[in-house]
Each structure stands twice: as structure tokens, then as C-alpha cells.
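J.: I'd like to go over a predicted model; first the sequence, then the structure.
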Amino acid sequence: MSEQKLSIDAESYSIDITSNAFSGATQSSSLCTAKELYRLRRVRTRKLGSEAYIFGDPAWDIMLILFIAYKTGDKVSKSSAALAGETAETTGYRILKELDRIGLVKNEKDVFDRRRILVSLTRRACVMMEACLQTPEGYGPTAGSKIE
């Protein structure tokens, strides 16, 4: 697995999910679905402008980014995860604290920089996200599905 880090542009709160760790042939359907959901949510945010906040679900955005990191072997700092929900950083930290309290995320010190905290999904959260992102019951296209 790669030791790449998902990078977040703090100015626009956008996450670069285009690293070479996301090569098409090796992606599972749940990883592809998570990436596409996160991308579509960012497009929606850009198009709705200042009214986008009303449609936000920052906890889900944070879970998507942590799931993508889990599936690709990337590391996510606590500050980057807090920004992933496209809310105020303090709101992101409150969400992470609640996700930790209910056992969906865990924190650990970065072995290369002990000042930095890395955040990741717990095993329970990985199973939950995998189940949510599987098709046909979850998100994403299914073979033979019709849009009416």
C-alpha cells in the first residue's frame, strides 16, 4: 500500500483524490462509489455557492474521505479530516470527537511527526461503510437498472 497522504487545499477545502493510488483497474466498487459521491458533493457545493451549507452533511463527507484513505492505504491527518466536511475546522473537530466517541474513528500519533495526529476508521466503521457503498442496495449504478 502507498504511504501517500490525501492532500487538502485549506483555502477551498477541496481534497485531491486524484493521486496514482486511485488507478482504475484496482479500485473496488465501494471505493469508486465513495470517490464519486465525494466528487459530486464538491460539485454541488461549488454550484450552489453560499447556499450550499444547507445541504451539507459534514460527518458523511469525513467518513467518505476516511474510507477512501482506508481503501488506498493513504494517511489522513486530523486537521485534514476536519476540513473534509467543508465546514468550519472547529465543527470538523467536534464531528471527529463524536465519531470517536461512538467508535467509528480512531486517532494515533504520526510515527514520523509525533506532533501530528492521524485519524482513521475503526474496523466496525470500515464494515459499515463497505455495506453502505455496495451496490445494488447502496449507492451507485447497478447492472440493468433503469432510470425512470
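T.: Looks like it arrived, so ask away. Residues are numbered from 1 along each chain as shown.

J.: Only C-alpha atoms from now on, for both contacts and neighbour counts.
T.: Fine.

J.: Endpoints of stretch 75-91, how far apart?
T.: Using CA to CA, to the nearest Å, the end-to-end distance of stretch 75-91 comes to 21 Å.

J.: any idea how far it is from the chain center?
T.: Chain-centre distance of stretch 75-91: 10 Å, with CA atoms, centre = their mean, to the nearest Å.

J.: That stretch: which residues count as buried?
T.: 75-87, 89, 91 (16 or more other CA atoms under 10 Å).

J.: Let's see which of these end up in helices.
T.: Within the buried residues of stretch 75-91, residues falling in helices by DSSP state H are 78-84, 89, 91.

J.: take a look at this one as well, against the first:
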Amino acid sequence: MTIALAWVAARQARNRVLDSSLFADPAWDILLDLYICHAQDVRGTISDACIASSVPATTALRWISILESRDLVTRSRDPKDRRRTFLNLSAQGVRKMEEALDGASASDAKLGLGRLRAVK
């Protein structure tokens, strides 16, 4: 999870310095947010994912649908509040994110930064 948090912090730092409209990767931002939720054993919501994506809600919702169609995320209704929908990484989504983050860790190791993602 540490490398996922590092990615989020790096993107936020970049957006403070450079115009954030130059960079848009809503799918990755959504997946990072959901991976962090998974690692912290917290249930994410559609609203949380839209905020994490840093794009208009309609764009985020379109990306969520794409991620869902590729079996990377799943939606489920909150049984206590039908207005809220939970969004989670699927089992395949978790595997793919860990594979991607491990690849980033391997790249960091080549740069002498060491392994950042703590094994859960």
C-alpha cells in the first residue's frame, strides 16, 4: 500500500506545481484509491472514486463503467442506505494492481529507492 500512497502524493505534488488539466488519468486514480481502500479494509463508494479521479463526475462514472466491464471493479448497494453504492476492486483488480505496483517497486529498486509496497 505504501507505493500506492506514494503515487497519490506524487500526483498531488505535481498538480500543485503544474496545471492539472495537462494530466488526466482517471482510471489509474480510481484504481489507486480503491487499492488503498482494499489495503486498509475500508469500503470505497462511487462518490469517493469520483473525487479521487479529479475529473468531472460524468467522466469518472464513465471510467468506472469501463473498469467494471473489464472486471477490475465491482459495485454493490449499501443495504443500510440505498442511495449509496460501494465500489471495490474485484479479485482480478487486486491482482492486477499488485502486479502493477510490484512493477513500479522493481523500477524503484533499479533507481536505488528500495521496495515500497508493504506486503499485506
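T.: Received it, and whenever you're ready, just let me know what you need. Treat the numbers as computed from the prediction; the structure is a model and nothing was measured.

J.: And the TM-score between them?
T.: After superposition, the two chains reach a TM-score (TM-score structural alignment, normalised by the length of structure 2) of 0.85; 112 aligned residues with a CA RMSD of 1.8 Å.

J.: ok, then the element right after the longest helix along structure 1?
T.: Looking across structure 1 with DSSP H, the single longest helix is helix 29-48. Next helix or strand after helix 29-48 of structure 1 toward the C-terminus (DSSP states H and E): helix 58-72.

J.: matching residues in structure 2 for that next one?
T.: Taken onto structure 2 by TM-score structural alignment, helix 58-72 of structure 1 occupies residues 26-40 there.

J.: How far away from the center of its chain is the matching stretch?
T.: Stretch 26-40 of structure 2 sits 2 Å away from the centroid of its parent chain (CA atoms, centre = their mean).

J.: in it, what counts as buried?
T.: For stretch 26-40 of structure 2, burial by neighbour count (16+ other CA under 10 Å) applies to 26-27, 29-39.

J.: and the gap between whatever residue of structure 2 lines up with V127 of structure 1 and D102 of structure 2?
T.: With TM-score structural alignment as the criterion, V127 of structure 1 lines up with R95 in structure 2. Remark: distance between R95 of structure 2 and D102 of structure 2 (CA to CA) = 10 Å.

J.: ok, now W28 of structure 2?
T.: Shown here: W28 of structure 2 relative to D102 of structure 2, a distance of 15 Å by CA to CA.

J.: Then L32 of structure 2?
T.: Counting by CA to CA, the gap from L32 of structure 2 to D102 of structure 2 is 13 Å.
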